[in-house]
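Q: sequence plus the predicted model coming up.
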Amino acid sequence: MSCFPGIPSLRAAARCVLVAMAGAGAFTLAAAEAAEPIKIGIIAPMSGPNARYGAFANKGAALAAKEINDAGGLLGRKLELVSGDSQCVPAEGVAATQRMISLDKTPIIIGDVCSSVTLAMEPLVEESKVLLVNAASSNPDITYKAGVGGFKWTFRNYPTDEVRAATVLEYAVKTKGFKKFAVLSVDSDYGRGAIKFTKRYLPKYEGAEILSEDYYKDSETDFRSVLSKIRRSGAQAIILYGQADTTPIIARQMLELGLAGKVALVGNGEFNTKETIAAAPKVMNGAVEAAAWLPEVPAPRSLKFVEDYKKAYGGEMPNNHAYTHYDTLQLVAQAIRSAKSAKGEDVRNALAAIKYDSPMGVVTFDDHNQAVQPMVLLEIVDGKPVIKGTITTKVDYGAAAK
């Protein structure tokens, strides 16, 4: 058949019309798809006791979406966020994920703040071939199960509890010169997990040892007997992974027992808050913790984020979850640009190979789809939190098998 003029065939002409109509239809469909916004889901607790974290997460993501859309969008399309409430409950998080997949048709989801929810989401997104990029959960199991661990559709742009423990230990030994440690951590999966990972990395440092190991219940308020034992042990530092409301109590009792200036605190227990420092400034002096991000980070783009966030939300100071969701959406946007596609599989492949220049430093992903990224080291100096730099720690997956 020829579709060129001058060929006197009605049958050929009819066929040409059909081909032209089909081509026009395909073009119209492609144009319609191109005009549709790119949907990205945000699943976080928007109700219940953890709702404040979800509010920060959504605000951070919304700020990133506005910046992206104001700059022309992605691939000539606007970015549209779809929000889902997990309530920090696994069943609710799975239900919200299912609605996004089935009803909203979102090819990419960012979530959840709570590790238990993220762990429950992993099998569902794997089965549905929807890309999940986590921005705030710290349970190491998420990473061990992802990438070569099995769930190829899950990525995480957030440090794990294992990374935090290894980072704090490295700074405590190499920079502070501590070798003798005592453990006093909350009796929970988080507290015990952090110590498990500390022990995993401890053999890297010759002479480093744990002299005593104790855990406390959430309801405990008297730590004098344990602190007295620690004082007698000769420990240079207490490894503390605990609750924010308990740290000031421990600090005051350390002051009572004469441990101020003799035994330091290292770990994570919101050492940098005004309330904690004010409880016992002499004890908190020299306390060390690691964080994914802090508003005081002096990097220009990080400081700009803080100012833009405050301007957008009536002077409110962003927290860690606001930043990590802002940053993760920017990361996903770069992957979409690199892939020249918003399809989940294309973006997944782009993420695996990405070298993302975040406000905190360069981010890449290992073969478990875990971000290799800097963590901020914070030390209390003369009653004020001072950023001492960053450390990038890679997960030692081989150590877990030993």
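A: Yep, that arrived.

Q: alpha carbons only for contacts and neighbour counts from here, please
A: Fine.

Q: quick one: list the elements packing against the host helix or strand of residue 229.
A: Here residue 229, judged by DSSP states H and E, is contained in helix 224-233. Where contact means 3 or more Cα pairs under 8 Å, 6 or more residues apart in numbering; DSSP states H and E, helix 224-233 is packed against strand 209-216, helix 247-256.

Q: quick one: neighbours of residue 341, just the number.
A: Other residues within reach of residue 341, judged by other Cα atoms under 10 Å, total 16.

Q: from residue 333, how far off is it?
A: To residue 333, residue 341 is 10 Å away according to Cα to Cα, to the nearest Å.

Q: same check, this time on residue 49
A: On the measure of Cα to Cα, residue 49 and residue 333 end up 31 Å apart.

Q: now do residue 97
A: Distance, residue 97 to residue 333, using Cα to Cα: 20 Å.

Q: take the one below as the second:
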Amino acid sequence: MRAFKVFGLLMVVVMVLSACAPAAAPAAGGAAAGGEIKIAILAPLSGPVPTFGLSTKEGATLAVKEWNDKGGVLGKKIVAIVEDSQCTPDPAVNAANKVINQDKVKYIVGEVCSKASIPVSEIANEKKVVQISGTSTNPSVVRDAAGKVKPFTFVACFNDDTQGKVIAKFAKENIKAKTAFIMLDQANDYVKGLAEYFEKYFTADGGTIVGKETYTSKDTDFSTVLAKIAEAKPDVVVLPDYYNIVNLVTKQAKEKGITAPFIGGDGWDSPDLDPKAADGGFFTNHYSPTEDREKVKTFVKNYGEAYKNDKGEPKTPDALAALAYDATNILIEAISKAGEDDATKVADTIAKGKFEAVSGSITFDEFHTPIKPVTVIAVKDGKVTFNSQVMP
């Protein structure tokens, strides 16, 4: 009997001590220790447009850091796996296969360029991996060959149909253009698609295409095409390419005395755009860092605190950074709303959700593409400034 009494007394002591013991401290940032969720960021850190990749990396990783500072998602730390996809199909495919097969990711932010995002989307949908690109505007990124939506792929930007429509509308209504000359790289899905949509809407509204000439991404001398432009005397020259080509073409155009304004798409947006060469031009874009909206002001402030230029000054985020930030936030918020780390449920949550983003309030249409106003940027007096917002 005595042994049982001693045992009972010990049990009472243990229970009292357990009740008085402090609770286990929560994990740093409020998140429980629950493993990690990997997100791949595919960006062109080398190749023809490295500023696109740097901006994308910075915008996406800033979003990841902010979520982790608040405790991660679903009680788990978010781990960003960054791969250089070069804005080119083969390197992008290699990067996608690597992060899916080796790193076992279920979520991809990227790629940046449409020609790279399209083949990545084929892999992502086959493997049932959620992909959201901040900046790939070609409709084929989210639609298959039959025109059906790809269930696991989304974009945080307007598409080239919308962008081409706005470029045509701005050319007609703001530049008062009746004639246009189109320059394009037929091998670039983004450039080709945007040129086709511009032509469709410009001619439907009574405009005339007085010339159309092609070039390759490796060309550096555009004198033959520019001679035809000088002869045609168009009211506007449409150059829907990336900033590296825009810099070369517009500089040579000025040297040849061509005064018609050049106009293009969001591919112009880069810290490396030459504002002197492109002076007098316009391009469509997804946001302006000077917009007086709290979401924009907070993002610009936080980005500038996180990243500095070569002079140690706060960097101003371009549209690539803003859209990568938006795409990453949409993805992580969807994981949180879905309530579990399940790619199928996350994709469904994105498709049906509403998200407050830097580039605007976003809901997705049936093709996983946001519908929102398009910003037009002017290049004037050595500066890149907000011009207007145009509804499609």
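A: Okay, I see it. Keep in mind it's a predicted model, so treat the numbers as computed, not measured.

Q: once they're superposed, what TM-score comes out?
A: With the length set by TM-score structural alignment, normalised by the length of the second structure, the two chains reach a TM-score of 0.77; 349 aligned residues with a Cα RMSD of 3.1 Å.

Q: can you put the helices and strands packed on helix 224-233 of the first structure in a markdown table and add distance to residue 241 of the first structure and mean neighbour count?
A: Formatted as a markdown table, those follow (distance: least, Cα to Cα, whole Å; neighbours: other Cα atoms under 10 Å):
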| stretch | distance to residue 241 of the first structure | mean neighbour count |
| --- | --- | --- |
| strand 209-216 | 10 | 16 |
| helix 247-256 | 9 | 20 |
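
Q: which of those sits closest to residue 233 of the first structure?
A: Proximity to residue 233 of the first structure, assessed across these by Cα to Cα, is greatest for strand 209-216 (6.7 Å).

Q: is it true that residue 365 of the second structure touches residue 354?
A: No - using Cα atoms under 8 Å, residue 365 of the second structure makes no contact with residue 354, being 11.0 Å away.

Q: so the two - more neighbours on which side?
A: Using other Cα under 10 Å as the criterion, residue 365 of the second structure and residue 354 rank with residue 354 on top: 14 against 11.

Q: how much space separates the residue lying closest to that one once chain neighbours are set aside from residue 92 of the second structure?
A: In this structure, residue 354 of the second structure finds its nearest non-sequential neighbour in residue 363, 4.8 Å apart by Cα to Cα, 6 or more residues apart in numbering. Look at residue 363 of the second structure and residue 92 of the second structure: by Cα to Cα, they are 27 Å apart.

Q: one more: residue 20 of the second structure?
A: From residue 20 of the second structure to residue 92 of the second structure the distance is 57 Å (Cα to Cα).

Q: please say which of those two ends up with more neighbours.
A: residue 92 (28 against 9).

Q: ok, that one - contacts?
A: 42, 84-86, 111, 116-117, 119-120 (Cα atoms under 8 Å, 6 or more residues apart in numbering).

Q: assess the claim that residue 135 of the second structure and residue 112 are in contact.
A: Yes - at 5.4 Å, residue 135 of the second structure and residue 112 qualify as touching, with contact defined as Cα under 8 Å.

Q: which one's more surrounded, residue 49 and residue 333 of the first structure?
A: Taking neighbours as other Cα under 10 Å, residue 49 of the first structure and residue 333 compare with residue 333 leading, 21 against 10.

Q: for that one, helix, strand, or coil?
A: helix (DSSP: H, G, I helix; E, B strand; the rest coil).

Q: surely it is in contact with residue 74?
A: Yes - at 7.2 Å, residue 333 of the first structure and residue 74 qualify as touching, with contact defined as Cα under 8 Å.

Q: about what we covered before: give me every residue that touches the residue nearest to residue 354 of the second structure.
A: By Cα under 8 Å, 6+ apart, residue 363 of the second structure lies in contact with 351-355, 370-371.

Q: ok, now how distant is the spatially most central residue of the second structure from residue 197 of the second structure?
A: Nearest residue to the geometric centre of the second structure (Cα atoms, centre = their mean): residue 134, 2.1 Å. Distance of residue 134 of the second structure to residue 197 of the second structure, computed by Cα to Cα: 20 Å.

Q: the helix or strand containing residue 108 of the second structure vs the first structure, average distance?
A: In the assignment (DSSP H and E), residue 108 of the second structure maps to strand 107-109. Once the two are superposed, strand 107-109 of the second structure sits an average of 1.3 Å from its aligned residues in the first structure (mean Cα distance after the TM-score superposition for the first structure).

Q: give me the next element, helix or strand, following that strand.
A: Note on strand 107-109 of the second structure: by DSSP H and E, the next helix or strand toward the C-terminus is helix 114-127.

Q: which secondary structure elements does the helix or strand immediately after that next one in the chain contact?
A: As assigned by DSSP H and E, the chain's next helix or strand after helix 114-127 of the second structure is strand 130-133. Judged by 3+ Cα pairs under 8 Å, 6+ apart, the packing partners of strand 130-133 of the second structure are strand 107-109, helix 114-127, strand 153-155, helix 319-338, helix 343-352.

Q: out of those, the one nearest residue 173 of the second structure is which?
A: When those are compared by Cα to Cα, helix 319-338 sits nearest residue 173 of the second structure, at 24.6 Å.
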